[in-house]
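> this one's sequence-less:
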């Protein structure tokens, strides 16, 4: 039974109980009315308990699914970052900490631009502004500068995160290290 139907049924039963309590003399004349209302209340309580159990099971299933997706995100072989629309890092996976050469606790809250080579800052801001105006999947190549490490050309895929009103609220970044690709190609040669 749907929640709205259950609420309507409970309201109807409450009205009947109110009517009975105001006309308690009627109970003496019609005890089967009280019995019927109590039976309906009992059924309604059982239905609510079943719905609560079903909701609890659904909640547990959703929690497990969230944990699975979190594990997929965390253990992905490529660097994944989530930023706000200004490029401030909110989340990263293990590969993200490795590629930027900084522990997670020092990455979260930092603008991604500090990991972009200074010569690419203007390009980064231009593309970020374009992404804010036209939020759609974009692929970039960008010179990244990890902490205490050499810069490298990265392939980046950025996808928008939108709320239920289709408003841009964040960005998902997939960062691929082209040095690994170059090594693989070199090994094939």
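Now that the structure is in, tell me what you want to look at. Worth saying up front: this structure is predicted, and the values here are computed from it rather than measured. Numbers count the residues shown, from 1 in each chain.
> every contact and neighbour count from this point should use C-alpha atoms.
Fine.
> how close does residue 56 get to residue 3?
When distance is defined by Cα to Cα, to the nearest Å, residue 56 is 15 Å away from residue 3.
> which strands and helices sit next to the strand or helix carrying residue 68?
Element membership for residue 68 (DSSP states H and E) is helix 31-75. Helices and strands touching helix 31-75, by 3 or more Cα pairs under 8 Å, 6 or more residues apart in numbering; DSSP states H and E, are helix 3-22, helix 94-100.
> what helices or strands is the helix or strand following it leaning on?
Once helix 31-75 ends, the next helix or strand along the chain (criterion: DSSP H and E) is strand 79-83. In terms of contacts (3+ Cα pairs under 8 Å, 6+ apart), strand 79-83 is packed against strand 89-92, helix 94-100, strand 168-177.
> pasting the second one now:
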């Protein structure tokens, strides 16, 4: 259930409770139990209303935060894509996860043919052993490192 529907249902419950209370007060023979029950229901209804308002406020804050995070994510995505240098994002094993436009241009390979491939395939044969050694050291390290 979304928050708007919940708010509408809580408001409808409040209106129905008010109506029932007014009708109960109009009855000729009143017992003390009925007014007490309505007071307790009214108190519960107020708590639901307050909780609803808090949920609504939290939902609005979450929406604003999500929009802010999405804007930041897009900003950094744009910086990555438009960077003048080629960047490859890999996993710890050296398998390419992402490539920016400059990397695609530099390697002359479409992105769909880069992603999922091991980076070693794009390293000149004469330096592959050194590169593998660097990659193995990187895999043992707990920090991110830039390989140039």
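Looks like it arrived, so ask away. The structure presented is a predicted model; accordingly, all values stated were derived computationally and were not measured.
> now the TM-score, please.
Overlay of the two chains. TM-score (TM-score structural alignment, normalised by the length of the second structure): 0.71; 117 aligned residues with a Cα RMSD of 1.9 Å.
> one step back: just send the helices and strands packed on strand 79-83 of the first structure back as a markdown table, with mean neighbour count and distance to residue 158 of the first structure too.
As requested, these are arranged in a markdown table below (neighbours: other Cα atoms under 10 Å; distance: least, Cα to Cα, whole Å):
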| stretch | mean neighbour count | distance to residue 158 of the first structure |
| --- | --- | --- |
| strand 89-92 | 20 | 13 |
| helix 94-100 | 19 | 14 |
| strand 168-177 | 20 | 5 |
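> so what's residue 131 of the first structure up against?
Going by Cα atoms under 8 Å, 6 or more residues apart in numbering, residue 131 of the first structure touches residue 138.
> could I get the helices and strands packed on helix 31-75 of the first structure in a markdown table, plus columns for distance to residue 131 of the first structure?
Below are those laid out as a markdown table (distance: least, Cα to Cα, whole Å):
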| stretch | distance to residue 131 of the first structure |
| --- | --- |
| helix 3-22 | 42 |
| helix 94-100 | 21 |
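> out of those helices, which is the most enclosed?
helix 94-100 (a mean of 19; mean count of other Cα atoms under 10 Å).
> run the chain-centre distance for that one.
21 Å (Cα atoms, centre = their mean, to the nearest Å).
> so it matches what in the second structure?
The aligned range for helix 94-100 of the first structure in the second structure is 101-107, by TM-score structural alignment.
> same check on stretch 115-123 of the first structure?
Counting by TM-score structural alignment, stretch 115-123 of the first structure corresponds to 122-130 in the second structure.
> before we move on, what about stretch 49-67 of the first structure?
Against the second structure, stretch 49-67 of the first structure falls on residues 56-74 (TM-score structural alignment).
> buried residues, the matching stretch. List them.
Neighbour counts over stretch 56-74 of the second structure (16 or more other Cα atoms under 10 Å) mark residue 56 as buried.
> and the contacts of the strand or helix carrying residue 106 of the first structure?
Here residue 106 of the first structure sits within helix 104-107, counting by DSSP H and E. Contacting residues not belonging to helix 104-107 of the first structure are listed as 89, 92, 94, 97 [Cα under 8 Å, 6+ apart].
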